[in-house]
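S.K.: The following comprises the amino acid sequence and a computationally predicted model.
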Amino acid sequence: MFYLLIYIVFITHHKSVSCEEVCYKDSCSDPDVESRYLFYDVNPPEGFNLRRDVYIRMAVLMHKLKKSRDPALNSFKLVLPTWSHLVHWSYSEVPEFLPWSTFFDMPSLQKFAPVMELHEYFTSLKRNKYTKLLLDRVYILQHFEDMFETGNFEEKWKVEKCQKAPKSRYFYYSNITSNNVKCISFHGPATKLSEVFKKTNARTILLEHTEVALHDHFGSKIYWEARRSMRFNFNLREIANQFRETYLNSNDVNDNTFLAPDWLNDKVFIKQIVFDLRE
């Protein structure tokens, strides 16, 4: 309830981001012609925490792709889906299509992985008005049907018949679609998806139901690097600090809960605090 109140207070001061004017790939040009773009989404009923957890899986994938020597893989940028139609949120008070910067510090995220907002992708295009974005490829992830019956949990993927009828529009926008949709039965960590990307030269790829892909190593060093990069933005932290001070008699000085300005310096900052306390 506490976090929900913070979200509502903050986002009611922000307008939703509109992406109505987008384009077909053959009616617009992208100045960053070397890049490939990975869009993703999750099962619609999933809440805030699961979506945040799936982001970590995708961010680790992008972090590792960026270090690849294969130019077909290290040119990917992750396009973040807007926060929309979450079943736990009352949209009489909360606007639709919220960008990630509503909650998180985007420069902090970008220090770990090459990520961008959905609206940033659209504004990077030279486009005509009132046209559509036709994604090159859509891959719908699904579990192997017999996996839990057989107990065979080996890492693998295979293009198979869709277990559910694919939808034709994405991210709740009527003008984002694709003519090339395939279902992939998948079991393994998110980084195994790089094998899928090697099989296509598509520049715009959407992964549906990315919650199917697992963490590489939950709780590992790279997991916590991705998690630490997910800092809430300054405005939310200010609201939280005011709430702590007013109602809980709590602040960073009394509670010794300072964070380094940059998550990359967390270890150095924590060591300095410990040293100062000992002095």
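M.R.: Structure's in. What do you need?

S.K.: all contacts plus neighbour counts: C-alpha atoms, from now on.
M.R.: Will do.

S.K.: How many neighbouring residues does residue 156 have?
M.R.: Residues contacting residue 156 under the criterion other Cα atoms under 10 Å number 13.

S.K.: Help me confirm that it comes into contact with residue 186.
M.R.: Yes - the criterion here is Cα atoms under 8 Å, and residue 156 meets it with residue 186 at 6.1 Å.

S.K.: what helices or strands is the helix or strand harbouring residue 177 leaning on?
M.R.: Per DSSP states H and E: residue 177 is located in strand 176-178. Counting contacts by 3 or more Cα pairs under 8 Å, 6 or more residues apart in numbering; DSSP states H and E, strand 176-178 packs against strand 133-135.

S.K.: another structure for you, compare them:
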Amino acid sequence: MENKILSAYENRPRTLWSRLALGAVLVALMAWSATAAVDYTGASGGGQIAASIISGILHPDLSLLFNFTTEGVPYLMLETICIAFLGTVVGAVLAIPLSFLTASNLVPKPIAFAGRMAIMAIRTVPSLVYGLMFVRVTGMGAFPGLMTMALSSIGMVSKMYIEAIEDLDVKILESLDAAGCTTFQKIRYGILPQLIPNFASTAIYRFDINLRDATVLGLVGAGGYGAPLIFAMNAYRWNEAGAILAGLIVLVLVVEYGSTKIRVKLARG
């Protein structure tokens, strides 16, 4: 037995040279990719700009931060929350019938496949592109942001809904059927209790994502934080940009804390 072990050890594959060759190739690729990096710091004063940005964030404009008019940070926070929340609600509601029509355990496979292709096509387009499209159609404002959030939500939310529907415990439905329950009772006591926690948790998670995306949509004129933030940065008003970013950080932290508590409560019943 000992001789077999020693023989197997002596005949083991020699991978040292192959590992060295692979390491050399990786180092060469990293060195080659580094040649594409160009240092623009000295030419454009990037260090001074970075210092100005940090200084503006650490010393925000308090008059803008506590301005309760339509130009102030609180109003921008409220508008961003409304865009994200209403967009999530509309997208989550529209995703429900689409998910039931696409679940492979409820409809024929060709129909389910076609539905999945449609959902995949919706998810392929970035939300910023949807924002540009809706701004061209409806004009600038909060409404194109809401529509963008709704359409962007349908793709991800539908996918999660389909997984929840396909994971339904059919034994519960069989038990209710054996007990003589009607179709409405089976839906009420067998299907909805399984789906509602998953659906609600998915919608809350998507709301977190939409809250961040709604900020970016302002860059194309779809409401929210984005437009005032980019205007302040382009004008080198770093104190105003710092106030907007400070409000955004507080908003995201508060929503993240609340949504986490709700998801945990839903998961634990």
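M.R.: Okay, I see it. Fair warning: this is a prediction, and the values are worked out from it, not measured in the lab.

S.K.: Give me the TM-score for these two chains.
M.R.: The TM-score (TM-score structural alignment, normalised by the length of structure 2) is 0.21; 87 aligned residues with a Cα RMSD of 5.8 Å.

S.K.: measure the residue positioned nearest the centre of structure 2 to residue 197 of structure 2 for me?
M.R.: Nearest residue to the geometric centre of structure 2 (Cα atoms, centre = their mean): residue 209, 3.7 Å. Per Cα to Cα, to the nearest Å, residue 209 of structure 2 is found 19 Å from residue 197 of structure 2.

S.K.: what's the answer for residue 147 of structure 2, then?
M.R.: Counting by Cα to Cα - residue 147 of structure 2 and residue 197 of structure 2 are separated by 25 Å.

S.K.: between those two, who's got more neighbours?
M.R.: Between residue 147 of structure 2 and residue 197, counted using other Cα under 10 Å, residue 147 has the larger neighbour count: 23 against 18.

S.K.: correct me, but the more buried one touches residue 134?
M.R.: Yes - using Cα under 8 Å, residue 147 of structure 2 is in contact with residue 134, at 7.4 Å.

S.K.: Does residue 96 of structure 2 lie in a helix or a strand, and which?
M.R.: Assigned by DSSP H and E, residue 96 of structure 2 belongs to helix 73-100.

S.K.: One more: residue 164 of structure 2?
M.R.: Applying DSSP H and E as the criterion places residue 164 of structure 2 in helix 142-166.

S.K.: And the top helix by length along structure 2, what's buried?
M.R.: Longest helix in structure 2, counting residues (DSSP state H): helix 238-268. For helix 238-268 of structure 2, a neighbour-count test (16 or more other Cα atoms under 10 Å) marks 238-248, 251-252, 255-256, 259, 263 as buried.

S.K.: Report all helices and strands that it contacts.
M.R.: If you count contacts as 3+ Cα pairs under 8 Å, 6+ apart, helix 238-268 of structure 2 packs onto helix 46-58, helix 62-65, helix 73-100, helix 192-217, helix 226-234.

S.K.: for those helices, which one sits closest to residue 175 of structure 2?
M.R.: For these, proximity to residue 175 of structure 2 was assessed by Cα to Cα; helix 192-217 is nearest, at 14.7 Å.

S.K.: For the closest one, list every residue counted as buried.
M.R.: So, applying 16+ other Cα under 10 Å, buried residues of helix 192-217 of structure 2: 194, 197-208, 210-217.

S.K.: So which bits of whichever strand or helix holds residue 3 of structure 1 are buried?
M.R.: Per DSSP H and E: residue 3 of structure 1 is located in helix 2-11. Residues of helix 2-11 of structure 1 classed as buried: 6, 7, 10, 11 (neighbour count, 16+ other Cα under 10 Å).

S.K.: Between these, which sits nearest residue 149 of structure 1?
M.R.: Nearest to residue 149 of structure 1 among the buried residues of helix 2-11 of structure 1 is residue 7, at 41.5 Å by Cα to Cα.

S.K.: quick check, distance from the helix holding residue 164 of structure 2 to the centre of its chain.
M.R.: Computed by Cα atoms, centre = their mean, to the nearest Å, the chain-centroid distance of helix 142-166 of structure 2 equals 10 Å.

S.K.: which residues does the nearest residue to residue 197 of structure 1 once chain neighbours are set aside contact?
M.R.: Of all residues not flanking residue 197 of structure 1 in the chain, residue 73 sits nearest, at 7.4 Å (Cα to Cα, 6 or more residues apart in numbering). By Cα atoms under 8 Å, 6 or more residues apart in numbering, the contact list for residue 73 of structure 1 reads 65, 66, 194, 197, 198.

S.K.: Show me which positions of the top helix by length along structure 1 end up buried.
M.R.: Looking across structure 1 with DSSP H, the single longest helix is helix 48-66. By neighbour count on 16+ other Cα under 10 Å, the buried set for helix 48-66 of structure 1 is 51, 54-66.

S.K.: ok, then the element right after the strand holding residue 177 of structure 1?
M.R.: strand 181-187.

S.K.: what helices or strands is that next one leaning on?
M.R.: Using 3+ Cα pairs under 8 Å, 6+ apart, the elements in contact with strand 181-187 of structure 1 are strand 137-142, strand 156-160.

S.K.: Just name the most buried of those strands.
M.R.: Looking across those with neighbours counted as mean count of other Cα atoms under 10 Å, the highest average goes to strand 137-142: a mean of 23.
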